[in-house]
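Colleague: Build me a model from this:
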Amino acid sequence: MGNTTVFAQTEKETVLIATDTLKSNDIDPLTPAKAAFYSAILPGLGQAYNKKYWKIPIVYGAIGTSVYFYLDNNKKYHRYRDAYKSRLEGLTTDDLAFLDNDRLIAGQKFYQRNRDLSALVTLALYALNILDANVDAALLQFNVDENLSVKPVLYPNDVTFKTNVGLTLNYNF
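Modeller: Next up, the predicted model:
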């Protein structure tokens, strides 16, 4: 809606009716929930829904990296575990034969801890992906009209006649 003014003239008086001069943006309260739902189904889909396509490689890079470290640490954990189990059975034909039992146990604990940490990081990045889509969709509907402004202002003090500095929040109708 632009500036619209309606004039109506009758025999006795002239009536001036002015409508709202600001554009009315339609706000869909379900948009953030839809974006979060899409990102929960497939990471990056909520960012595509918000038309923030540049975030999709970041989402997949972050989640993919943490999944890679999870799989790598899991493989190394099982390698040390299997070597320790075969050592207990009396076999020393593995490629970790140069390590003693204490080193094999320490290696298991190290890679198990890193594997578990990688799983937590993966879940945190997945949740961050959902949260980003939700917040971004909510902020897309936020009013950033030019009639809203925060400006620094210099104004004189009535008592000391010195200049004061402050911020004013202006809303123009």
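Colleague: Please make it C-alpha for all contacts and neighbour counts, starting now.
Modeller: Fine.
Colleague: What is the longest helix seen in the chain packed up against?
Modeller: In the chain, assigned by DSSP state H, the helix with the most residues is helix 101-140. Under the contact criterion of 3 or more CA pairs under 8 Å, 6 or more residues apart in numbering; DSSP states H and E, helix 101-140 touches helix 31-41, helix 45-49, helix 56-88.
Colleague: which strands and helices sit next to the second one?
Modeller: Contact partners of helix 45-49 among helices and strands, from 3+ CA pairs under 8 Å, 6+ apart: helix 31-41, helix 56-88, helix 101-140.
Colleague: closest to residue 165 out of the ones you listed?
Modeller: Among the helices and strands packed on helix 45-49, helix 101-140 comes nearest to residue 165, with 30.6 Å by CA to CA.
Colleague: Would you indicate which residues of the helix or strand that the closest one is followed by are buried?
Modeller: Later in the chain than helix 101-140, the nearest helix or strand by DSSP states H and E is strand 148-156. For strand 148-156, burial by neighbour count (16 or more other CA atoms under 10 Å) applies to no residue.
Colleague: next SSE after strand 148-156?
Modeller: Per DSSP H and E, the first helix or strand lying C-terminal to strand 148-156 is strand 163-171.
Colleague: now the other sequence, so there's something to compare against:
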Amino acid sequence: MEMARKPLFFLMGLQGADQSVWHYLIPYLACYFKIVVFDLVFSPNVSPKLYDPKRYSRFSSYAEDLVCILDQLHVNKSIYVGHSMSAMIGSIAATKRPELFQHLILLSGSPRYLNVEGEKYYGGFERSYLDMVFNNIAHNFSGWVRDFAPKAIGGNDTTAIHEFERSLGRMK
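Modeller: Model prediction:
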């Protein structure tokens, strides 16, 4: 397949990780697609000077960054893969600029991860659990990384777990 004719496959970095999380898939995907990987602004690979807490307190700001990248690459159709927060970013970007996206592959996305009892909204997490997680991150970051990485990866792939631990550990 000629490179110019290959569809663009866009992989967004994961929250807490960088674009290297995709390195096992890229060789296979590259046979059929042009691949673009991108790190979110709070990724360990991105200069902290670029992160503006006020600007990036909304998914829409990340979606604007995504649209800007696709515009800079002169993309008119892409296959976008987003997980969790990146799924929501892709959804917002595709709503604003649908011509940039041929397909969205969205994994574990939610507009709000917090359950809201009175509204009968199930986002996945209770406030008390999230408060505990945030407390662990703030007061025992390395312990939280060691505990969270195997749960996030699932299974017993120690190489993948250690890679994710290293990436998470660089966030602090």
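Colleague: TM between them?
Modeller: Overlay of the two chains. TM-score (TM-score structural alignment, normalised by the length of the second structure): 0.18; 51 aligned residues with a CA RMSD of 4.6 Å.
Colleague: picking up where we left off before, adding distance to residue 139 of the first structure and mean neighbour count, write the helices and strands packed on helix 101-140 of the first structure out as TSV.
Modeller: Shown next, in TSV, are those (distance: least, CA to CA, whole Å; neighbours: other CA atoms under 10 Å):
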stretch	distance to residue 139 of the first structure	mean neighbour count
helix 31-41	9	20
helix 45-49	13	23
helix 56-88	18	17
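Colleague: Same list (those helices) but as CSV, adding distance to residue 107 of the first structure.
Modeller: Shown next, in CSV, are these (distance: least, CA to CA, whole Å):
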stretch, distance to residue 107 of the first structure
helix 31-41, 35
helix 45-49, 39
helix 56-88, 6
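Colleague: The ones you listed: which one's closest to residue 135 of the first structure?
Modeller: Comparing these against residue 135 of the first structure with CA to CA, the closest turns out to be helix 31-41 (6.8 Å).
Colleague: Residue 142 of the second structure: neighbour count?
Modeller: Using other CA atoms under 10 Å, the number of residues around residue 142 of the second structure comes to 16.
Colleague: same deal with residue 140 of the first structure?
Modeller: Around residue 140 of the first structure there are 13 residues (other CA under 10 Å).
Colleague: Then residue 61 of the second structure?
Modeller: Residues within reach of residue 61 of the second structure, counting by other CA under 10 Å, total 16.
Colleague: give the contact list for residue 39 of the first structure.
Modeller: Contact analysis of residue 39 of the first structure by CA atoms under 8 Å, 6 or more residues apart in numbering lists 45-47, 129-130, 133.
Colleague: and which of these is nearest residue 168 of the first structure?
Modeller: For these, the minimum distance to residue 168 of the first structure (CA to CA) is 32.3 Å, reached by residue 133.
Colleague: Sort out which residues of the helix or strand that contains residue 147 of the second structure are buried, please.
Modeller: Element membership of residue 147 of the second structure [criterion: DSSP H and E] is helix 141-153. Neighbour counts using 16+ other CA under 10 Å place 141-142, 144-146, 148-150 of helix 141-153 of the second structure among the buried residues.
Colleague: so can I have TSV of those residues showing distance to residue 85 of the second structure?
Modeller: Shown next, in TSV, are the buried residues of helix 141-153 of the second structure (distance: CA to CA, whole Å):
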residue	distance to residue 85 of the second structure
141	21
142	22
144	20
145	19
146	21
148	17
149	17
150	19
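Colleague: Out of those residues, the closest to residue 83 of the second structure would be?
Modeller: residue 149 (15.6 Å).
Colleague: how near is that closest one to residue 169 of the second structure?
Modeller: Distance, residue 149 of the second structure to residue 169 of the second structure, by CA to CA, to the nearest Å: 10 Å.
Colleague: now residue 162 of the second structure
Modeller: For residue 162 of the second structure relative to residue 169 of the second structure (CA to CA), the value is 10 Å.
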